[in-house]
Every structure is written in structure tokens, then in C-alpha cells.
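Student: For reference, the sequence and a predicted model appear below.
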Amino acid sequence: MLKVFMMSTNDVPGYRGDRKGKANSVMNFRQVEAFRTVLITGSVTKTAKAMNVTQPAVSRLLKDFGKETGLLLFERDGTGLKPTQEARQLFEEVNRAFVGLDSIMQAALQIRHKETADLSIAAISTISINVLPELVQRILRRFGNHPIAINTLTTPEVISEVKQDMAGLGIVELPVSIDGLSVERLPPIRPLVLLPKGHRLSKKQIVTAADFHNENYVALPSHLLHRAKIDRIFADQNVEPRLVAEARSTFVAARLVSLGVGIAILDPFVAKTLRSEVDLRPVDFDIQYEYIIVYKYNRTLSKRERYVCDYLHDKFTEFSQTDLE
């Protein structure tokens, strides 16, 4: 594996030069960068522009890099340079090293971002959109204007962020693998039926599966666990809703209901967010949404993080109630 060092000969213990007694400089990052950029751009001119140096400087870096590697890396091709087979082989290793450096820089940016934020939360979209904005407002009022980082991610990404200390807290829905993390279960909540304003089913106190028969129906994607459970309930009771739209986003599904496209079964977060635009009713389905807060195992939470957890417990208790007034 190619190892790139950024140091001078004075940094090398026991440096004695090469076997011929000549001063032997250590390969440096700029040489490798010039080599890689030439292979990518195919031009010394473009490389000089990309590196913000002169063309002679690029030529010198390439020449020095060739000496350090002991390989013939380029051949003259008219007025330009043509990479040799050895150069192309070496480029593969160099490029892998640079990919690693890019990953390091990305991690550094994330760490810096986390350090500038007193509180960092990673959550799936339905929580980030419908729950966290009000929470952020409350935190700022209570604790002052210190930075808060909110990352909207997929469930695997949330777990990864927490495990890698990129986020202090994560909020996801079960089921999910939570090995090595502390977990706080939030009160389970039940779905609601969203109806266009004035819909005939708005007169009912509770909507049943049979009420969906031949109704225009807006559904979430079929691969989702809750969609599969709902479909099974319909199938068991020989209910056939008229599927008119399938939306990947709960917010989009709710908006379609508000426009009169159809009725939908969604989590109470987005449902109550749009309560002024739709009618909401409980549904008699045996379905629950179960969410958890995760953080690094045995880590002591800060005051702000504890406040977040307590707020979410209270909020989920509120959402678990069926009072729709």
C-alpha cells in the first residue's frame, strides 16, 4: 500500500541518504496530488490551474515523484505527456489513498460541526419535520441561543451517526438493530384516518376497515411495515379500497388528502400538523407506531439532552391520546 507522508528529511530518524550518498527527499503530498490530478485531467495545464501553481512547478513535482517511485510514469506524446502502464497501475493505489483522505476530511467536518453544536440530534424524517421544530424552539427559549444540529436521515444512518459520535441522540422507529446503544422507549402511538374536510366518514366517531371499501385511498409505499399490516387487515376483511395514489412521504400523502384526492391512514404527527386542513378520526386497526431514543451506551446525558428525552416522552404521551379537539 502506498503511504503518503508530509515531512522533511529532518523528520526521518536515522536518515542517511540513498546508497549513492545522494540527498534523498521524502515523497510529499504535493507530488502525489500532481500525479493524481494529471491522470484525472489528462493535462499539465489543467493540473497547474487546479493546484494553483505554474506548469513548470507541476512538471517538477511529476519529475520528483518519478524519482521517488523509481518508475517511468510518463512518456512524451507530442507536446503532452502520456501515462505509462506503470503510472496507471500506481494511480489505482493513489486514488484509493485519496478516497481515504476524503473520508477523513468528511469526518473532520462532521466532528467540527458537532463541536460547534451544543446539541446534536439525528432523526428520521417524520420526527424531524413534525416534532423537532417545536422542540428546538423550546430549547432555545429555555437554555439560550446555543447551536443545535438537526440531521434528517434514514434509520440505518441515524444509528450509524450515534454509534460514531456524530450525533448525541437518535430517534428512530422500531424494529431496528440497536446493539451497543442505550435505548429509551417512547409511549406507543396509534394511527389516525385523514379525511378531506366534510367527507361522509367525518360523521363517524371511529372509522373501521369496512368503511374503506371502494373509497379513494392514498397509501404509503407497499414495502413499509405499516402498509403491509394495513393491507393484511383489508385482505382479511375482504375490503378493497380504490388506490388512487401512493406517496413516499407522509406529508405528501396528507396534502393529497387535504386536496380531496382520497383518504389515508397516517401517523398522528403529520395528521395533527395538518389538522386545520383535514378531518381526523381514530381507526379501529390493531396497529401501533413504536419509536425509541438511542444514545451511546453508558453515556451521561447533558441537561439539554435530558430535556429532549423528557419532552419527547411527554409529546408521545400527548400523541397517544385520541382527543382530536
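Tutor: In hand now; what should we look at? Numbers count the residues shown, from 1 in each chain.

Student: can we go C-alpha only for contacts and neighbour counts from here?
Tutor: Will do.

Student: who does the helix or strand where residue 34 lies touch, helix- and strand-wise?
Tutor: Residue 34 is part of helix 29-41 when elements are defined by DSSP states H and E. If you count contacts as 3 or more C-alpha pairs under 8 Å, 6 or more residues apart in numbering; DSSP states H and E, helix 29-41 packs onto helix 44-51, helix 55-69, helix 85-116.

Student: Find the residue closest to the residue nearest the centre of the chain in space, skipping its chain neighbours.
Tutor: By C-alpha atoms, centre = their mean, the chain has its centre lying nearest to residue 153, at 3.7 Å. Leaving aside its sequence neighbours, residue 153 sits nearest to residue 124 (C-alpha to C-alpha, 6 or more residues apart in numbering; 5.2 Å).

Student: and residue 49, how far is that from residue 37?
Tutor: Per C-alpha to C-alpha, to the nearest Å, residue 49 is found 10 Å from residue 37.

Student: Comparing those two, which residue is more hemmed in?
Tutor: Between residue 49 and residue 37, residue 37 has the larger neighbour count (other C-alpha atoms under 10 Å), namely 21 against 12.

Student: What is the burial count for the residue lying closest to the more buried one once chain neighbours are set aside?
Tutor: Distances taken as C-alpha to C-alpha, 6+ apart place residue 47 nearest to residue 37, at 5.7 Å, with adjacent residues excluded. Neighbour count of residue 47, defined by other C-alpha under 10 Å: 24.

Student: Same check on residue 271?
Tutor: Residue 271 has 28 nearby residues by other C-alpha under 10 Å.

Student: can you tell me which residues contact it?
Tutor: 192, 194, 254, 280 (C-alpha atoms under 8 Å, 6 or more residues apart in numbering).

Student: Going along the chain, name the strands of this structure.
Tutor: 74-77, 80-83, 119-123, 148-152, 169-173, 181-185, 192-196, 216-219, 242-246, 264-266, 278-282, 291-296 (DSSP state E).

Student: hey, which of the ones you listed is tucked in deepest?
Tutor: strand 192-196 (a mean of 27; mean count of other C-alpha atoms under 10 Å).

Student: tell me the angle of that strand relative to strand 278-282?
Tutor: On the basis of axes from the mean of the first three to the mean of the last three C-alpha atoms, to 10 degrees, strand 192-196 is oriented at 150 degrees to strand 278-282.

Student: wait, isn't residue 122 in contact with residue 163?
Tutor: No: using C-alpha atoms under 8 Å, residue 122 is not in contact with residue 163; the gap is 11.3 Å.

Student: Alongside the first one, take a look at this:
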Amino acid sequence: MDLEIRHLQLVHNIITLGSLSKCADAMNITQPAASHLLKKLETHIGIPVFNRVGKKMILTNAGTVLLNTAKELLPRLDLCKELLVNEIQGDNGSIKISTECVTSYNWFPSLLSSFEKKHPNVDIGIDVEATGNPIKSLLEGKIDLAIVIDPIKNKNLLYHELFRDEILLVVPDGHYLQEKKYVTSKHFLNENYFMYTEDFENNTVAKKILIPSNITPKKVSKLQLTDAIIEMVDAGRGVTTMSNWLLKPYLVNKQLKSVRITKNGLFRKWYIATLVDTTNKYKTEFITYFQSEFN
């Protein structure tokens, strides 16, 4: 048998409010409509829900089962409605985010904290496991937002531009390339190139400059931490490439030099990617907040 929510509401209201007329008022229906609904329920289940003793309505065993079920389910439904309203209006919710570039962890956790102070009812989580390929996790519904550099065309995705940065070659003081106005792919040929522990073909410089020129550095060394890479370069063990904002503090404290890559420079754009059909108030505000901070 199929029971409806209004059947549970009917039984619950009759008992808690004390009469069929008050129950009808609470359900915004007429008393005859409430009586008809009760009769239809009893006909549907095949046994009485109430015994009528004078003007009193006393629950049968079947009615007690319905009342107990109503007491359990109706509060849950009310909570569900409240959560859905809050989700739509942006009063509370959760956002799971990840990035395809490990260097993002140098700046976006502090922005997350700032956003959470303004929106204390929005819980933000970082999915570290999705780092490296957040678009895949986004499309699979594992995360809500992805910070990416290279947009992948997909009808299910929207990209919201954040900022643009420049990638620079980093060499130790005294390196022969430090006096160059800019370097090209050929200048990587005899170098030990330090990079993060990602696939070579996913490295921005490799993807945009080296691979198209069919150039492979003499040696490629992979390290996980920015500080470790900087120390190696500072010690004269090789060269690396790094975004201008990430490199800036190291140029002050280390004997390092930076050189532009190609005559016009090597620039990239950062985006926040979302699924097309998953917009709500607080996610929109999150994207707007990030964009305003960078602008």
C-alpha cells in the first residue's frame, strides 16, 4: 500500500491538536476535506485508524503505528526542507575544492579562511587527493570547485577567470643565463631542470615551450617541495621555473636570479571551474570573492 505524507500529517495533527477541525486548519483544508482524506486513508489500508467514541477520536492499533511513524518521519522531512531552503538561499552548506597545481596551496588556504569568517555557516573542505587532476573529480561529482590553469573544453563545465601570472626561469647567481633578456627552449638543453613531482608533459614550461620544440633538458629532477627546489637551485645544482608571485620572496632571501621565458614572456591564466548545473548563492559568492581578492 502507498502512504502519502499528508496521511501521516493528518493522523499526527488530529492527535496533537485534539480535533479534526483544528487539524483541517493546520493543513489549510476544509473540515469535510479532512474527513474525506481520513475516510480515504482507512479505505486504502482496509482497517480503521480511529475509533469514534462520542466526539472523541481514539487511535486503533493501526492508528498508533501511523502516529509513531509520523513522529519519526515528519521532523526529518521538516529538517530536510530547511536544509534545502538554506542550500538555495545560501545560508549554509558545504564546498569541496581542489587544485591541479600544488603551488596553489601557498595562497588559497588563507583565502578560504577569510571567506569562512564572512560565511561561518559554509563548510569548506580541501580534497588533496584530487590535486593534479581536479577536473576529473569535478566531473565525477567528488568536488564542487576546481582551481585549474589549462581549461578543458566540456559542455558540462563553466570557467571563471581568477588571475594571470608569469612563469620565469630561476637560476643561481653567476649562472651564464642570468644576463639574458629572455631564454628560449634551447637554453634548457644542457641544464638539470628541477620541477615538481608531476609528469613532465604536464609541466607548464614543458607543455608550452619544450615539447613543441622537441627539447628535453639534459636531466630532469623531481622534488615535491618548493623550498627543496629553491635550495637545490641556490646551491648551483640546476635551474627551475616558477611563477612570479611564488618566486618573489625567494629572490630577497636567496642568491637567485630570474629570467623571462621567450621574448614576450610565458603567461598562464588561472580559473575556478564548476559544473554547469550546480550554481547556488554561496558558491557564486565564493567565486566572486576569489575574483575580487585577485583583482
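Tutor: Done, it's in. Computed from a prediction, not measured in an experiment: that's the story for all the values here.

Student: Let me know the TM-score between chain one and chain two.
Tutor: Superposed pair, TM-score by TM-score structural alignment, normalised by the length of structure 2: 0.51. Supporting alignment: 199 aligned residues with a C-alpha RMSD of 4.0 Å.

Student: now the strands of structure 1 in CSV, with distance to residue 202 of structure 1?
Tutor: Listed next are the strands of structure 1 as CSV, based on distance: least, C-alpha to C-alpha, whole Å:
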stretch, distance to residue 202 of structure 1
strand 74-77, 77
strand 80-83, 73
strand 119-123, 33
strand 148-152, 34
strand 169-173, 29
strand 181-185, 33
strand 192-196, 7
strand 216-219, 15
strand 242-246, 18
strand 264-266, 13
strand 278-282, 6
strand 291-296, 29
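
Student: of these, which approaches residue 316 of structure 1 most closely?
Tutor: Residue 316 of structure 1 lies closest to strand 291-296 among the strands of structure 1, at 9.1 Å (C-alpha to C-alpha).

Student: mind checking how far the residue nearest to the centre of structure 1 is from residue 166 of structure 1?
Tutor: Taking C-alpha to C-alpha, one finds residue 153 of structure 1 at 12 Å from residue 166 of structure 1.

Student: so what sits against both of the two?
Tutor: With C-alpha under 8 Å, 6+ apart, residue 153 of structure 1 and residue 166 have no common neighbours.

Student: Now do the contacts for the residue nearest to residue 153 of structure 1.
Tutor: 152, 153, 154, 155, 158, 171, 172.

Student: can you rerun that using 10 Å?
Tutor: 151, 152, 153, 154, 155, 156, 157, 158, 170, 171, 172, 173 (C-alpha atoms under 10 Å, 6 or more residues apart in numbering).

Student: Among those residues, which one lies nearest to residue 115 of structure 1?
Tutor: Closest to residue 115 of structure 1, out of all of the contacts of residue 124 of structure 1 and judged by C-alpha to C-alpha, is residue 151, at 14.5 Å.

Student: Could you check which residue of structure 2 pairs with the closest one?
Tutor: Under the alignment (TM-score structural alignment), residue 151 of structure 1 maps onto residue 127 of structure 2.

Student: show me the contacts for the nearest residue to its match once chain neighbours are set aside.
Tutor: Of all residues not flanking residue 127 of structure 2 in the chain, residue 98 sits nearest, at 5.2 Å (C-alpha to C-alpha, 6+ apart). Counting by C-alpha under 10 Å, 6+ apart, residue 98 of structure 2 makes contact with 104-105, 108, 125-135, 137-138, 142-148, 272.

Student: what do we get in structure 1 for residue 98 of structure 2?
Tutor: Checking TM-score structural alignment: residue 98 of structure 2 goes with residue 122.

Student: What separation is there between that match and residue 132 of structure 1?
Tutor: For residue 122 of structure 1, the distance to residue 132 of structure 1 - C-alpha to C-alpha - is 10 Å.

Student: doesn't residue 266 make contact with residue 226 of structure 1?
Tutor: Yes: under the criterion of C-alpha atoms under 10 Å, residue 226 of structure 1 makes contact with residue 266 at 9.3 Å.

Student: Find residues that contact each of the two.
Tutor: By C-alpha under 10 Å, 6+ apart, the residues touching both residue 226 of structure 1 and residue 266 are 191, 220.

Student: Across to structure 2, which of the contacts of residue 124 of structure 1 hold up?
Tutor: Mapping these onto structure 2 (both residues aligned by TM-score structural alignment, their matches' C-alpha atoms under 10 Å) leaves 152, 154, 155, 156, 157, 158, 170, 171, 172, 173 still in contact.

Student: Next, count neighbours for residue 224 of structure 2.
Tutor: Around residue 224 of structure 2 there are 12 residues (other C-alpha under 10 Å).

Student: That one and residue 231 of structure 2, how far apart?
Tutor: If you go by C-alpha to C-alpha, the gap between residue 224 of structure 2 and residue 231 of structure 2 works out to 13 Å.

Student: now residue 175 of structure 2
Tutor: Applying C-alpha to C-alpha to residue 175 of structure 2 and residue 231 of structure 2 gives a distance of 15 Å.

Student: and what of residue 154 of structure 2?
Tutor: 40 Å.

Student: Residue 283 of structure 2 too?
Tutor: Residue 283 of structure 2 is 39 Å from residue 231 of structure 2, by C-alpha to C-alpha.

Student: Between the two, which is the more surrounded one?
Tutor: Taking neighbours as other C-alpha under 10 Å, residue 283 of structure 2 and residue 231 compare with residue 283 leading, 20 against 14.

Student: Report the contact partners of residue 158 of structure 1.
Tutor: Taking C-alpha under 10 Å, 6+ apart, one finds 121-124, 151-152, 166-167, 169-172, 294 in contact with residue 158 of structure 1.
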